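S.K.: give me a model of this one.
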Amino acid sequence: MKKILKKLTPFISIIFFGFALWYLDQELRHYQISEITAQLSEIPNLYILISLILSFLSYVILTGYDALGLEYIGERLEAGKIIRAGYVGYAFSHNMGMALLTGGSIRYRIYSAWGFSGMQVTQIVGFSAFTLWIGFCAVGGLALLFATPEMPGEVVVPYLSFRVLGMLLLLMVVGYVWASAKVRKELTYNDWSFTFPDLKLAVKQVAIASVDWLMAAAVLYVLLPEGEISFFSFVGIFLLAQIAGLFSQVPGGLGVFESVMLLYLSNFMPASQVLGILVVYRIIYYILPLLVALIVLGYQEYQVNREAVQQLGEKATDWVPRVVPQVLSFSVFIGGAILLFSGALPSEVPRMQWLQHAIPLPVIEMSHFFASLVGAALLVLAGALQRRVDAAYHLTVGLLVFGILFSLLKGADYEEASILAVMLTALIFCRQEFHRKTSLFSGRYSAQWLTLIFMVLISAVWLGAFAYQHVEYQSDLWWEFTLTGDAPRYLRAMVAAFGFAVIIGLIKLLRPNRPDISAAGNEIDRAKEIIAESDRVLSNLALLGDKELLFSESRRSFVMFRREGRSWIVLGDPVGPPEEAEELIWQFCEHCSESQAKPVFYQVGSDYLEYYMDLGLTFFNIGEEGRVDLTSFNETTPDPAIRDNHRQLSEAGYEWELLLPGQVSPLISTLQRISDESLKNRKRRETGFAVGHFNEQYLKNFPVALVREGGRPVAFSNILRSGHQEEISTDLLRYRSQVPHRIIDFMMVEAMVWGHEQGYRWFNLGLAPFSGRDEHYFSSRWNTVANFVYTYGENLYGYRTVRAYKEKFHPEWSPNYLVCPAGLGMPRTLSNLARVVSGGFSNPLSGKIEGSSLKEKEKQQGISGP
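M.R.: Okay, here's the model as predicted:
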């Protein structure tokens, strides 16, 4: 059902937007565009100045949401940083839509630069979004209860219904404050959990959010003529209009917000005056803050680059530039829309009269025509910019230059030329962020992006149709070239823009297909060739056959993943040449986007973190990978307890030998019996995915270490090897029930000695929790996953003791990460991950293990401590 609703969302947006345009057309059909533009000059300059000041204060108050979020998670940050993060984030979320506010991708980039984890940023963003709704309920409840607005006669709404709604909203606020004072228990529902803040913080939420909503309403209210409507009656309608815009899924509620406000305010003043005021409000509260935010990001990128140069190439620690492509992509989209809308509106007569003395009419006509084409092209290129395509960057820079030139030549439109110049400047400073050497048409546009392009094109057509509704259509209009021929220019420009969009659409449809996703079994031979050149042993798990493989276009690299719910979970970093990693990560995420799935990268290192960040993903530090240096290893390297166990078992007659891959088949039935007995004794089933499982075809790929006692096989492990003699590791560790648990120490030491003799550099011990951090460091959901990762893989040590055990081999530690989308969907993502890594365990997030608890399991393993 959710998947169907997600597919329908773009159509719902189009329906709402189309209805809003229809309503505006009905209300404004008796007015001319000149009457609306004339209203802009009727607004007193003092009112505009006050509105600008209130808009600035509103954004400052908005940043208080982030301050409350930081207080909620118990963290502190400088006031200047909070204002920067909040202002930039909200400036873009207001224009892009509220989904970004809750998703928090922009603010994640900013906060991660200052050392906040992905989970912390998710909590800040979620708490901020909740604060916004608390304020809405408080202000809306008071306004509807005590200042019930009067609706137009054609809208029949029972008077009491507003008051009942107001009471319900206030009851929710009172209930929340009461719960904050009384309830200390964590509330959970399915994958979600919430802890109420203390009473003091809850009161701050209500106060700050209420002032913010009142301030936002005041930005528009001060632009209205005096005495027409009371402020508190206006606030109720303002909030209803904002909610209508939110639920329409139209970015910024464009058109929908205006329709609701026009429906109400037309009772008090002419519709042309209302629309003129709403245009000014859009500029003050939406467009100007967006431009300022763009300048701030461009300046910060310049500062980062300059600092990097001064530090002679030292890697900048500020990750804020990672958000730049998303920001500039949206800004370029707005620039394209501005050019299209400008091409649909009549030119300023005084400016045209001035231009005719300096510029020939053919140049004016061609400039108008090409300006609209540039606008349509920018709408398309904005999507490629978001994907960091190098060619899109160069084309966009060129088109912005031409857009500035055409804006000045077609009608001396210096305002839009200035806006485009700001975008061009920011783009030039961010050159290094657009580096993907791939085709402009390699990625598929999402339904939401195509919906946005369609809305802009339809809006431009509607705007021109409204502006020239009193011009009688004749076929001769297409060939009319005069200084005052705005309608003919509009017709030619719109046909060109739509024609360009259709051509691009056809090119996209006819583009070559992406590399196919293959089941591992179908491409096992090619995968083996790539694994043989890989430097990491983890890549060998592609040979299990329980994962799908996505190969690069060159077929020299791949990622291995499994689908679980709406999560596509990749194990490890891309396998293959490092220069192909970035493009392969992008390809995988684009596949996920097309399938409406979430990309999840599990157990990745730090080498490609910036590539994941480029895609708007967040990372969680889930532990550290230990590797023992084999170049200097000998039998005295491990701690004395390990050495004693190894010596005692050697003296007891246990012998270690290595079977080459070709020697495994004759003993496969013996190994099967050992494996089954080992699993039965430990009350476990095979898991797979991140660890091996017993499978004849899988084991034939590796040498197998066999342990004999008195000539009888009693234990075995398969040895994973990387290419270039880089590292080895043990995978399966299976032994008979009568064999002491110390056999693990014996097998590990023998494998390390063999690796040293064969010239391998590292022995990979796998993951372990962080030193000195207990389970409470992680979220409760991740903590449950971690129990499976650290306790129920092939190691025999509990979550609390696994690191202490591995420390006895004196490894070098490097961080490992979980990378996935930030936001409120995180609990479901962790649930999907838990199901994958837990393998045969039936309810991985219940906190119970089949057969025994964690404490019992450790007792069965004979482990009392590290």
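S.K.: C-alpha only now, for contacts and for neighbours.
M.R.: Will do.
S.K.: which outside residues touch stretch 338-351?
M.R.: Residues from elsewhere that reach stretch 338-351, judged by CA atoms under 8 Å, 6 or more residues apart in numbering: 368-369, 371-372, 374-376, 403, 407, 411-412, 416, 457, 459-461, 463-464, 467, 484, 486-487, 489-490, 493-494.
S.K.: one more, for comparison:
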Amino acid sequence: MSPQAAHAGTPPVDAAPEAAGTPASLWQRCRKWALPLLGIAVLGLLLSHAHKVDWAGAWHALQRYSPWLLLAVLGLATASHALYGCFDLIGKRHLRHRLPYWRTWAIAVTSYAFNLNLGSLVGGIAMRARLYARAGLDDATVAQIVGLSLVTNWLGYGLLAGGLFAAGAIEPPRQAHIGELALRGLGVVMILLALGYVVACAVSRGRQWTFRGKRLTLPSARLAVVQLALSASNWALMGAAMYLLLGQQVPYATTLSVLLAASIVGVITPIPAGLGVLEAVYLALLSGTVKQGALMGAVLAYRALYYLLPLAGGLLLYLFLERYATNHPDGANDEQGAGVPHRDAAPEAVQSRR
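M.R.: Okay, the predicted model is just below:
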């Protein structure tokens, strides 16, 4: 999703409808059934191999985990979710909307927990849009907040994954049909794209673009660097959690590489929470290094500590935010401190006035 901001004083301009038979219209028709069919096919493939998994070994591996280790992994998972909440604070800093920092952070953390378990359309977009709308933000501002959060997440992914792929930290399986040299080249491209974003933000400072009647402004280079740092740290925490669960049997760089590979497969596969995808990728890439039972036990523990437990906390936080929105209908204006710029004001213009 591309970040968008409201065009001051200009109503949104509706794009011309796609002509029948154009590639865009054909794709819109096909994707309605293509992606669900892809998800069904992948899920069927995973279920067909489920009988080959050493479930008894996975259960024994889960029983062998010490409470202190699980507590440490839960701490890493909690830190990761809290750090993800800071992604939306970047949008607040860039747009300077009036929503308080704590409420912006809470909305991001809540949507992330639902996003992991119910998919990006439900958690990452729909829930965010509802909670921000209840707080009094307009659609254009919400769109840019969500867009900046998505960009932040994948910037760090590109930097870390690109570095690991380029360094040869992971060997692609034969069934992937991609050679080691091609994977290294892909890693270099990913690094260049991440760094290119920072350069674009530095070069285009103060420039604005209009897309469909709405104004688009890139953040400053300083904010772009913060985006990279926060996102890379978040992915690193996720890798550290899995590294501990695997009993440090696999090098951290390899563990993180497999996690990054599983994450992108889970994104392109339309299955809620990537059920089975995470397990399949780990089995494909690490089955020769770690015993299957121990590997499946680590993945199941990771899913419970990083996905399911935070969902319970996210549900409680969601109920609190809904109750708070009911009791404070003017929530977008409850930030302390006079002189806070209006959320439609361009960040660069605000800084120039200062």
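S.K.: sitting in helices, which of the contacts of stretch 338-351 of structure 1 do you find?
M.R.: Those of these mapping onto helices are 368-369, 371-372, 374-376, 403, 407, 411, 416, 457, 459-461, 463-464, 467, 486-487, 489-490, 493-494, per DSSP state H.
S.K.: so where do the helices sit in the stretch 201-350 of structure 2?
M.R.: For the stretch 201-350 of structure 2, applying DSSP state H, counting those that start in this stretch gives helices covering 221-245, 252-268, 277-286, 292-303, 309-327, 347-353.
S.K.: show me what residue 247 of structure 2 aligns to in structure 1.
M.R.: The pairwise alignment with structure 1 assigns residue 247 of structure 2 to residue 225, based on TM-score structural alignment.
S.K.: what sits against its match?
M.R.: By CA under 8 Å, 6+ apart, the contact list for residue 225 of structure 1 is empty.
S.K.: which position in structure 2 aligns with residue 720 of structure 1?
M.R.: That one, residue 720 of structure 1, aligns with nothing by TM-score structural alignment.
S.K.: can I assume residue 720 of structure 1 sits in a helix?
M.R.: No - read with DSSP: H, G, I helix; E, B strand; the rest coil, residue 720 of structure 1 is strand and lies in no helix.
S.K.: that one against residue 729, yeah?
M.R.: Yes - between residue 720 of structure 1 and residue 729 there is a contact under CA atoms under 8 Å: 5.2 Å.
S.K.: and the residue nearest the centre of structure 2?
M.R.: Computing the C-alpha centroid of structure 2 and ranking residues by CA atoms, centre = their mean puts residue 153 first, at 4.9 Å.
S.K.: could you count how many residues lie near the residue nearest to it when sequence neighbours are not counted?
M.R.: Using CA to CA, 6 or more residues apart in numbering and skipping the chain neighbours, the partner closest in space to residue 153 of structure 2 is residue 231 (5.3 Å). Neighbour count for residue 231 of structure 2, taken as other CA atoms under 10 Å: 28.
S.K.: residues in contact with residue 231 of structure 2?
M.R.: Shown in contact with residue 231 of structure 2 (CA under 8 Å, 6+ apart): 84, 87, 152-157.
S.K.: closest one of the residues you listed to residue 347 of structure 2?
M.R.: Closest approach to residue 347 of structure 2 among the contacts of residue 231 of structure 2 (CA to CA): residue 87, at 17.3 Å.
S.K.: give the burial count for the counterpart of that closest one in structure 1, as a bare number.
M.R.: With TM-score structural alignment as the criterion, the equivalent of residue 87 of structure 2 in structure 1 is residue 65. For residue 65 of structure 1, the count of nearby residues is 26 (other CA under 10 Å).
S.K.: what's the answer for residue 827 of structure 1, then?
M.R.: Using other CA under 10 Å, residue 827 of structure 1 has 18 neighbouring residues.
S.K.: counterpart of it in structure 2?
M.R.: Matched to structure 2 by TM-score structural alignment, residue 827 of structure 1 sits unpaired.
S.K.: shouldn't residue 827 of structure 1 be in contact with residue 781?
M.R.: Yes - assessed by CA under 8 Å, residue 827 of structure 1 is found in contact with residue 781 at 6.9 Å.
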